[in-house]
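# what follows is a predicted protein model with its sequence.
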Amino acid sequence: MRTSIGRSRSILARAAMAAAALVSVAGLTAALPATAHAAGAVQAANSCWSGPNVTNWQGITFRSRTCPTWTGVNVYEATGQNAQGKYVYTGYLNAGNNWVVCQTRGDRNPSLGGGTNDIWLYTQGDTTKSLPARKAWGWIPATAVSYGANNAAVPGVPWCSSYPGYLP
């Protein structure tokens, strides 16, 4: 699970991004330094930016991307239903700037805020719900990502197929 130090840094990063977003939405971007404009434009255009190296519950280390999620969301064990026709939740991911490893297609996402998609992102939740050995690792729906578009991949996140020999 994410450490309290990582969580504190994440909270500070979330506060900074929220402040920048509010300033930008209010049309006050001229008051920001030029470097802030450039960084914000790149992040909005790509949706996600470089994140930390992370190690999953199986001991595999990945480079990640940081993506803003606009809502808290369940972390799913898989991108589809199990043999009993149910979804299993491994954890819960709080809203904010959260890292993800990759994206893949699966079942239709739950409709969050009216969004539709079949893209899922591999990550680790902030809290564990079930399957404690997985340490809250699993999949979140793209409909939880702030800059994702309906029925489209999340810009700036690699496809899971780009990891030869391993598809989470």
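Happy to help now that I have it. Numbering: from 1, shown residues only.

# when you work out contacts or count neighbours from here on, use the C-alpha atoms and nothing else.
Fine.

# quick one: buried residues of the longest strand along the chain?
The residue-count maximum for a strand in the chain (DSSP state E) belongs to strand 61-69. For strand 61-69, burial by neighbour count (16 or more other C-alpha atoms under 10 Å) applies to 64-69.

# give me the distance from stretch 66-82 to the chain's centre.
In terms of C-alpha atoms, centre = their mean, to the nearest Å, the gap separating the centre of stretch 66-82 from the centre of its chain is 8 Å.

# got a list of contacts for that stretch?
47-51, 87-100, 105-107, 120, 123-125, 136-140, 144-147 (C-alpha atoms under 8 Å, 6 or more residues apart in numbering).

# before we move on, back to that, mind putting the buried residues of strand 61-69 into CSV with distance to residue 17?
Listed next are those as CSV, based on distance: C-alpha to C-alpha, whole Å:
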residue, distance to residue 17
64, 18
65, 15
66, 12
67, 11
68, 9
69, 12
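
# can you give me the helices for the protein?
Secondary structure of the chain, counting by DSSP state H: helices at 4-25, 34-46.

# okay, one more to line up with it:
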Amino acid sequence: MGFTGDLWCELTPGSVRIQSRSTSPVIGIMRFSPHWFVCWKEGSDYLGNNIWYYTQGDQIVTSPKVKAWGYLPADMVEAPQHPFPGLTKCSWS
């Protein structure tokens, strides 16, 4: 899987989910900030926003083969707007 760009910014530590919805299983944990995000997609509403960012968590919780890759809701990403301008929409959205 290749990515054309990324976003590096501050975030609120929390759960990385396997899908872009709040009921999806937690696959990883974000512990450190700043962090990077490679794309975004629309998902379930989370605190008034339906944008989710794809990233790799700092700690694997389940499914070691996935290596903590998953989605973090936009509310946890400190960006001036969501989706962040110039960051690519995930091609599998």
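Perfect, thanks for sending it. It should be emphasised that the depicted structure is a prediction, and the values quoted were computed from it without experimental measurement.

# where does the TM-score land?
Here the superposed chains carry a TM-score of 0.83, computed using TM-score structural alignment, normalised by the length of structure 2; 93 aligned residues with a C-alpha RMSD of 2.0 Å.

# which among the contacts of stretch 66-82 of structure 1 end up buried?
The neighbour-count test (16+ other C-alpha under 10 Å) marks 47-49, 51, 88-93, 95-100, 105, 120, 123-125, 136-140, 144-147 as buried among the contacts of stretch 66-82 of structure 1.

# which stretches of structure 2 form strands?
Going by DSSP E, structure 2 shows strands at 7-9, 14-17, 26-30, 35-37, 39-46, 49-56, 59-60, 69-73.

# turn those strands into JSON lines, columns for distance to residue 89 of structure 2.
What follows is those, written out as JSON lines (distance: least, C-alpha to C-alpha, whole Å):
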{"stretch": "strand 7-9", "distance to residue 89 of structure 2": "12"}
{"stretch": "strand 14-17", "distance to residue 89 of structure 2": "17"}
{"stretch": "strand 26-30", "distance to residue 89 of structure 2": "21"}
{"stretch": "strand 35-37", "distance to residue 89 of structure 2": "11"}
{"stretch": "strand 39-46", "distance to residue 89 of structure 2": "5"}
{"stretch": "strand 49-56", "distance to residue 89 of structure 2": "9"}
{"stretch": "strand 59-60", "distance to residue 89 of structure 2": "24"}
{"stretch": "strand 69-73", "distance to residue 89 of structure 2": "13"}
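
# burial measure for the alignment partner in structure 1 of residue 40 of structure 2, as a count.
Residue correspondence to structure 1 (TM-score structural alignment): residue 40 of structure 2 is matched to residue 103. Residues lying near residue 103 of structure 1 (other C-alpha atoms under 10 Å) number 24.

# just tell me what residue 31 of structure 2 corresponds to in structure 1.
Counting by TM-score structural alignment, the partner of residue 31 of structure 2 is residue 94.

# cool, residue 76 of structure 2 as well?
In structure 1, residue 76 of structure 2 lands on residue 144 (TM-score structural alignment).

# which residues are in contact with the aligned residue in structure 2 for residue 62 of structure 1?
Matched to structure 2 by TM-score structural alignment, residue 62 of structure 1 sits across from residue 3. Taking C-alpha under 8 Å, 6+ apart, we find residue 3 of structure 2 in contact with 38-39.
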